[in-house]
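Asks: Return a 3D structure for these sequence lines:
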Amino acid sequence: MEECRNSNSCFSLAMIDVNSFKRVNDIYGHTEGDRVLLNLAHILNINSNISFLPVSDCKTL
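Replies: Have a look, this model is predicted:
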């Protein structure tokens, strides 16, 4: 956010509900669940002109 503020750029935050995602963590574990989220972020990145960063990778803003 600070970088956006300094460069007078826009900042957006989106929350995406991944249906039944809890089952992924329950069945395959949190490590695999994190991998699924990172892959989802990658898919969103390559199919859009904006950057997505999973919340688990974000530092305190």
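Asks: rest of the way, CA atoms for contacts and neighbours
Replies: Will do.
Asks: Buried residues in the helix or strand where residue 41 lies, which are they?
Replies: Following DSSP states H and E, one finds residue 41 within helix 30-46. The neighbour-count check on helix 30-46 (16 or more other C-alpha atoms under 10 Å) flags 33, 34, 37, 38, 41 as buried.
Asks: To compare with the earlier structure, here is another sequence to fold:
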Amino acid sequence: MTEPLRWFTSSHSNNGGQCVEVADAQDHILVRDSKDPHGPALAFPASAFAAFIDGIKTGELR
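Replies: The predicted structure is shown next:
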């Protein structure tokens, strides 16, 4: 039996539900619009998503 995905938003997010949600799906990170939870989700390799987050934290990506 497969467990349902656990979607979450950033702990820094407090904008009334208009944000991005993410879920860990084994070796991929899924990203969706919180206003459309039954809509499409984008899938990124976990390593690529980690590099994206690191780029934001270091200021490489603005």
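Asks: And the TM-score between them?
Replies: In this superposition the chains share a TM-score of 0.25, using TM-score structural alignment, normalised by the length of structure 1; 33 aligned residues with a C-alpha RMSD of 3.9 Å.
Asks: picking that back up, ok, which pair from the buried residues of helix 30-46 of structure 1 is furthest apart?
Replies: 33 and 41 (12.5 Å; C-alpha to C-alpha).
Asks: Using just helix, strand and coil, how would you label the residue lying closest to residue 49 of structure 2 once chain neighbours are set aside?
Replies: Nearest-residue entry for residue 49 of structure 2: residue 29, 6.9 Å, with adjacent residues in sequence omitted and distances by C-alpha to C-alpha, 6 or more residues apart in numbering. Per DSSP: H, G, I helix; E, B strand; the rest coil, the local secondary structure of residue 29 of structure 2 is strand.
Asks: residues in contact with residue 29 of structure 2?
Replies: 22, 23, 43, 44, 45, 46, 49 (C-alpha atoms under 8 Å, 6 or more residues apart in numbering).
Asks: now swap in residue 7 of structure 1 and tell me
Replies: With C-alpha under 8 Å, 6+ apart, residue 7 of structure 1 has no contacts at all.
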